[in-house]
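Engineer: I would like the atomic coordinates for the input below:
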Amino acid sequence: MEYLAKVLQAYQELLSPDNVVVDQKSISAAETATFATTQKVLAIIRPGNCAEVQECVCIANKYKVPIYPVSTGKNWGYGSKVPTQDGCVIMELSRLNRIVDYDEKLAYVTVEAGVTQGQLFEFLQKHQSNLMMSVTGSASDSSLVGNILERGIGKGPYGDRFANVCGFEVVLPTGELIHTGFDRFANAQAAKVNRWGIGPYLDGIFTQSNFGIVTQMTIWLIPQPQYFQSFFYSLQDDAAFEEFIDTLQNLKLQGLLRNSFVIFNDYRMLSTKQQYPWKDTNEKTPLPEDLMPNFRKAWGGGLWIGEGALYSASKEQGRIERKLIQRALKKTVNKIVFFDERKAKILEIIRPIYKLITGVDLRGIIDFFYNKNLQRGIPTDKVISMAYWRKREPVPSNMNPDRDRCGLIWLAPSVPFDGKHVRTALKIIEEIAIRYQFEPNIGLQCVTERSIDMTVAIVYDRDVPGEDERAIACHDEMMQKLILEGYIPYRLTTSAMNSLPTPKDDYGKLLQELKRALDPNNILAPGRYDFQQDWPDKFDFRKYYDHSVALASQTLRKSSEEIAQD
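Structural biologist: Purely as a prediction, here's the structure:
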């Protein structure tokens, strides 16, 4: 395996030895996700700019050793930073962390692939900006670009994050560099503000694909409203569920609800507030339904708990919108609460007295409803604690679900924004989850007026023998049953890339031709969203490595030590 040492030496000469990682601890961490994985990683490389990314890609092509790009690698529940296939070198883009451009008036920011939610938030705060970003429930140090390329969902009016970006800088699998939209022209004045550019629109082929490495993109920001209100509501009557969903769809279609919002079921709500109540259940799982009424009291007794936000130009407009929403929802919800700056200030004033009398600090409530509300573009790490739901140990202050062997697998079917469709999908999810002894932990991501992206969390403890296997089996059966009903996932885990049904047309052939043209040596993230099982014939790539490469990891590390000694 002499060529492996040559690969390593080439990367070290380009990036410096500090940015070529081969030590066992780091490699083991990179091979660890929140569910069972077997893929072996050869090394980790950390380029510092776009030119170095291009050079790394050229080295990968020269030696036919594939690379697997990640931003910060916090793709928890979907595979973390573990490659889809064996024998890859992970390319971490966290050093590409520049905020390249920013315009307050036109409300955009251009960022590199390693810029995090927290970094952009602090940047806007420092510049006293009147703009905010769409944030996700992921960690504050998670990548913006990485989530957008997975077509992830955020909060606020720009919750469909991919619909509000443009101007990609992309390193192709051959090492060539392109800029999408108008950004490919020098001095194009609309490059940051026009999504489409001129000619074929290419941005989409670089999302959920292995066609290129996006090193930079422009993200559109949202003006802070003159009057902001958050609101929360609970549904107690299961018989009213379908009407409840249809009412929300109508409000969104009319434009009254302009933001992306989530509806939690009671199990999801509980898992974000505390860990599993082992004493109450006599150490048994899953959590019995007859215990849930006691826990539901904390949020008004709801089977479902919804959030929302109003971004109004004035208080007068906000009050009218609030009344319209209250009128529309009063037939189905049993409780609805609105929260604005004035209410937050009142609670802040009475907080010391309230704590003295009741022992309860209102700080958490004020932050949740207003001060640190995600709908205001403020990232938080709090939601990550859900991954520790079944762990026996307390949630650590520095959460890392991979390191702490939290079990978390996401399943994300997309369904029409229609009460009957949502009910059908829920029945499948709930029945299978309970049968495999997991709580049906469900969120309904209401992003557009016409579809809901459901997020099902299978949460467990990887330290319990047999749980990994049971969780994967639960995920796989649930996914297949949903697919049979026509509810295809909008996003996949790395273990589910080959689980979709056969397409009814020539889509696989098109992907095959694109991959052949853009990546003739198949060096970029092989197996990731390329659906090779759908291709009409075997893709005759030049042989660049075989299974022995994965088994040669130890040889590679040994060779790197010899090079370092030289």
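Engineer: hey, let's count contacts and neighbours off CA atoms from now on
Structural biologist: Fine.
Engineer: how about the helices of the stretch 351-500 of the chain, start to end?
Structural biologist: Here the stretch 351-500 of the chain has its helices, by DSSP state H, counting those that start in this stretch, at 363-366, 419-435, 467-484.
Engineer: after the helix or strand hosting Gly118 comes which helix or strand?
Structural biologist: Taking DSSP states H and E as the definition, Gly118 sits inside helix 117-126. Heading C-terminal from helix 117-126, the first helix or strand you meet, by DSSP H and E, is strand 131-132.
Engineer: gap between that following strand and the chain center?
Structural biologist: With C-alpha atoms, centre = their mean, to the nearest Å as the basis, strand 131-132 stands 21 Å off its chain's centre.
Engineer: go on, stretch 10-20?
Structural biologist: Taking C-alpha atoms, centre = their mean, one finds stretch 10-20 lying 30 Å from the centre of the chain it belongs to.
Engineer: buried residues in it?
Structural biologist: Within stretch 10-20, the residues that count as buried by 16 or more other C-alpha atoms under 10 Å are Ala10, Tyr11, Gln12, Leu14, Leu15, Pro17, Asn19, Val20.
Engineer: stretch 559-566 too?
Structural biologist: Quick answer for stretch 559-566 (16+ other C-alpha under 10 Å): Ser559, Ser560.
Engineer: would you turn the buried residues of stretch 10-20 into CSV with secondary structure and distance to Met479?
Structural biologist: Converted to CSV, those look like this (DSSP: H, G, I helix; E, B strand; the rest coil; distance: C-alpha to C-alpha, whole Å):
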residue, secondary structure, distance to Met479
Ala10, helix, 43
Tyr11, helix, 40
Gln12, helix, 43
Leu14, helix, 43
Leu15, helix, 42
Pro17, helix, 43
Asn19, helix, 39
Val20, strand, 38
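Engineer: which of these sits closest to Tyr370?
Structural biologist: Asn19 (41.4 Å; C-alpha to C-alpha).
Engineer: just give the nearest non-adjacent residue to the closest one, would you?
Structural biologist: Nearest residue to Asn19 in three dimensions, chain neighbours excluded: Arg46, at 5.1 Å (C-alpha to C-alpha, 6 or more residues apart in numbering).
Engineer: how much space between the one you found and Ser16?
Structural biologist: Per C-alpha to C-alpha, to the nearest Å, Arg46 is found 10 Å from Ser16.
Engineer: now do Gly302
Structural biologist: Applying C-alpha to C-alpha to Gly302 and Ser16 gives a distance of 56 Å.
Engineer: picking that back up, would CSV of the helices of the stretch 351-500 of the chain with distance to Glu2 and mean neighbour count be doable?
Structural biologist: Listed next are the helices of the stretch 351-500 of the chain as CSV, based on distance: least, C-alpha to C-alpha, whole Å; neighbours: other C-alpha atoms under 10 Å:
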stretch, distance to Glu2, mean neighbour count
helix 363-366, 58, 15
helix 419-435, 49, 17
helix 467-484, 36, 18
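Engineer: next, the second sequence, to be compared with the first:
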Amino acid sequence: MITRRNFIRNSAVGAGLTLVAANGALAAGPDGAPLPPRVSRSAFDSALDALRAIVGPRNVFSDSDQLVGYNDHFAMKPPEEHAPSGAVAPTSVDQIQRVLAVAREHGIPVWTISTGRNLGYGGAAPRMPGTLVLDLKRMNRIIEVNEKHCYAIVEPGVSYTELYRHLRRTGSRLWIDCAAPGWGGVVGNLLDRGVGYTPMGEHFLQQQCGMQVVLSDGTVVDTGMGGQAGQAAMSVYRYGNGPWVDGLFTQSNLGVVTRMGVQLMPQPPGYRPYMVTFADEDAIQPITEVVRPLKLAQLIPNAATSTELVWEAAVEKRKDQYYTGEGALPDSARRAIMDDLDVGNWSFYGALYGTEEMMDATWEVLRDSFSTIRGARFFSEAEKGHTASWQYRAKLMRGEPNMTEFGTVAWIPNAAHVGFGPVVPVDGELALRQYTKVRQMSEEAGFDYFGEFIVGWRDMHHIYMPAFRRDRPEEKARLLELLDRLIDDATEDSFGVYRTHLDLMDKVASSYSWNDGALGRLNSRLKAAIDPSGILAPGKSGIWPSQFCEGDLPCG
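Structural biologist: You can find the predicted model right below:
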């Protein structure tokens, strides 16, 4: 029998062969794209015809050359592991309802994307091969910007750059809070619980306010105050009456979000970024201890970052300028980078917002606090504003989207990166333990430590983003093994990973194992109740409907 594993190992998808597993689990059509599980070629062709009638022939994609953009371009595994069967790009809620009706009729799983640029976590690719991508990039309307109450209502296809440019073009005095790469989708990032860098940096907590969701049966739901017919307060008060359900649609496969209220920040009277560097490798411990009370007192108002040397360097330097050997940077190369860039092993970036008097008073407290750490050096825009790394951080902390972060993949040739993000309490000892362990394990596996700590409120996101070479299968396999071990290590310390790559979703989900996996079992019950057809994003966040947990299908 042709199993799923053998099918992938033999690269039948890439070869364009027509193979059907004995149970119909996975097959590839003559165009090279895999068919949805247990769906025949004729049935899928019939579904594609129905989709073309809904959205137009030019907005349905099924040939392998058309589907290149729906691959994971930073993949660690062979691309056929996450190859879609096709893609469909609607422009309205009505079209989405009709697309889902076709998917239900034919039993076709659907994977929703907004801009599809979640690189490092899977991009536009689905978790399960043969899934149809529901591409919402064409739903890119900025429905409303309310200057008085400081919010916008946007569709999923709106990127941070597009929203920012719209606000500037219309003379708005509102700021957005963006993810590091400006091409990311506002709605998609919020749903994945991404973080930013202004005082609105905890995205879902501080920005999301009301959403519209299409359920798998076609029902349209507006959440919170949007549940009232008038919807007058839906973007100013998120909760409404009764259970607050919005969180069910974050990192989940329970519905298709088609609209979201996004609360924005009024432009402050003044803005002043700053940077403090520290030479010691273990300085993350005292930095974290200093930051915690300042953050809780909101003297550090924004989601500030402690950035390690390699990340700081990769914004404007290449590794081969300092080291051409294999493995991680040696200490001599690290010292040379520190001298060239006039930085330490750690660079703390923060910003002040308000009147000049307010910022002056706050700065005195910050300066005195950080001065208690040995070797602290302070820099202002006048001293560092000409550097790429300063401009990158200063733009993010004022909500100006840019693409500088993706310059870091030029650190090594033909590079990609992947994200690993355990959440750590704002505690110096724990931060040092995480940093030391992850860096040691990373360098032992032959990778440079690419990391930073982003302070939320009482938590820090430890973002580890190693770069690897896309043309080296052995290196990709070694990185995947490293990430597997890092998840185990974080789990032992009870540091939960808050978002992850497609290849690691089942692994991360299994790490939330308290009480015999009660949380996962609850998620499965919700999935069965809200999406009984099981067609929405099988495998998202490790949540699988029952029909994809049989035979050779990939459940978990």
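Engineer: where does the TM-score land?
Structural biologist: With the length set by TM-score structural alignment, normalised by the length of the second structure, the two chains reach a TM-score of 0.87; 505 aligned residues with a C-alpha RMSD of 2.2 Å.
Engineer: for the residue nearest to Asn19 of the first structure, what is the corresponding residue in the second structure?
Structural biologist: Under the alignment (TM-score structural alignment), Arg46 of the first structure pairs with Ala89 in the second structure.
Engineer: my read: that match touches Pro57, true?
Structural biologist: No. Using C-alpha atoms under 8 Å, Ala89 of the second structure is not in contact with Pro57; the gap is 10.3 Å.
Engineer: what span of the second structure lines up against the helix holding Gly118 of the first structure?
Structural biologist: Alignment note (TM-score structural alignment): helix 117-126 of the first structure is matched to residues 160-169 of the second structure.
Engineer: ok, and what's touching that stretch?
Structural biologist: Identification of contacts with stretch 160-169 of the second structure by C-alpha atoms under 8 Å, 6 or more residues apart in numbering yields 142, 173-176, 178-179, 182-186, 400-402.
Engineer: equivalent analysis for stretch 359-377 of the second structure, please.
Structural biologist: Stretch 359-377 of the second structure is contacted by residues 272, 276-280, 283, 286-287, 290, 294, 299, 352-353 when judged by C-alpha under 8 Å, 6+ apart.
Engineer: map Pro416 of the first structure across to the second structure for me.
Structural biologist: Under TM-score structural alignment, Pro416 of the first structure pairs with Pro425 in the second structure.
Engineer: same question, Val447 of the first structure
Structural biologist: Val447 of the first structure maps onto Gly456 in the second structure, by TM-score structural alignment.
Engineer: which ones are touching its match?
Structural biologist: Gly201, Glu202, Ala303, Ala304.
Engineer: go on, Ile219 of the first structure?
Structural biologist: Taking C-alpha under 8 Å, 6+ apart as the test, what Ile219 of the first structure contacts is Tyr108, Val109, Thr110, Val111, Asn164, Val165, Cys166.
Engineer: how do those residues look in the second structure, which are kept?
Structural biologist: Among the contacts of Ile219 of the first structure, the contacts conserved in the second structure (both residues aligned by TM-score structural alignment, their matches' C-alpha atoms under 8 Å) are Tyr108, Val109, Thr110, Val111, Asn164, Val165, Cys166.
Engineer: top of those residues by number of neighbours, please.
Structural biologist: Cys166 (27 neighbours; other C-alpha atoms under 10 Å).
Engineer: quick one on the thing from earlier: mean shift between the match of helix 117-126 of the first structure and the first structure?
Structural biologist: When the first structure is overlaid, stretch 160-169 of the second structure sits 0.7 Å from its aligned residues on average, using mean C-alpha distance after the TM-score superposition for the first structure.
Engineer: which two in the kept ones among the contacts of Ile219 of the first structure are spaced the farthest apart?
Structural biologist: Across these, no pair lies farther apart than Val111 and Asn164, at 13.7 Å, counting by C-alpha to C-alpha.
Engineer: quick one on the thing from earlier: so for Ala344 of the first structure, which of the helices of the stretch 351-500 of the first structure sits nearest?
Structural biologist: helix 363-366 (5.9 Å).
Engineer: how far does that closest one sit from its chain's centre?
Structural biologist: 26 Å.
Engineer: map Lys25 of the first structure across to the second structure for me.
Structural biologist: Taking TM-score structural alignment, the alignment pairs Lys25 of the first structure with Asp65 from the second structure.
Engineer: give me the three-state assignment for Arg98 of the second structure.
Structural biologist: Classification of Arg98 of the second structure using DSSP: H, G, I helix; E, B strand; the rest coil returns helix.
Engineer: the equivalent of it over in the first structure: neighbouring residues, count only.
Structural biologist: By TM-score structural alignment, Arg98 of the second structure lines up with Glu55 in the first structure. When neighbours are counted by other C-alpha under 10 Å, Glu55 of the first structure registers 20.
Engineer: if I look at Glu55 of the first structure, how far off is Ile378 of the first structure?
Structural biologist: Remark: distance between Glu55 of the first structure and Ile378 of the first structure (C-alpha to C-alpha) = 36 Å.
Engineer: show the buried residues in the contacts of stretch 359-377 of the second structure.
Structural biologist: For those, buried by 16+ other C-alpha under 10 Å: Arg272, Val276, Thr277, Phe278, Ala279, Ala283, Pro286, Ile287, Val290, Leu299, Leu352, Tyr353.
Engineer: quick check: the farthest pair among those residues?
Structural biologist: Greatest spatial distance among these (C-alpha to C-alpha): Ala279 and Tyr353, at 27.4 Å.
Engineer: so Gly520 of the second structure, which state does it fall into?
Structural biologist: Look at Gly520 of the second structure: counting by three-state DSSP, its state is helix.
Engineer: save the helices of the stretch 351-500 of the first structure as a markdown table, and put in distance to Val459 of the first structure too.
Structural biologist: Converted to a markdown table, the helices of the stretch 351-500 of the first structure look like this (distance: least, C-alpha to C-alpha, whole Å):
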| stretch | distance to Val459 of the first structure |
| --- | --- |
| helix 363-366 | 24 |
| helix 419-435 | 10 |
| helix 467-484 | 8 |
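Engineer: so who does the aligned residue in the first structure for Thr250 of the second structure touch?
Structural biologist: Using TM-score structural alignment, the equivalent of Thr250 of the second structure in the first structure is Thr207. Listed by C-alpha under 8 Å, 6+ apart, the contact partners of Thr207 of the first structure are Ile148, Leu149, Glu150, Arg151.
Engineer: from those, pick the one nearest Glu467 of the first structure.
Structural biologist: Glu150 (27.1 Å).
Engineer: and that closest one, how many residues sit next to it?
Structural biologist: Other residues within reach of Glu150 of the first structure, judged by other C-alpha under 10 Å, total 18.
Engineer: still on that earlier bit, tell me the buried residues in the match of helix 117-126 of the first structure?
Structural biologist: Result for stretch 160-169 of the second structure [16+ other C-alpha under 10 Å]: buried residues Tyr160, Thr161, Glu162, Leu163, Tyr164, Leu167.
Engineer: nothing else from me, thank you.
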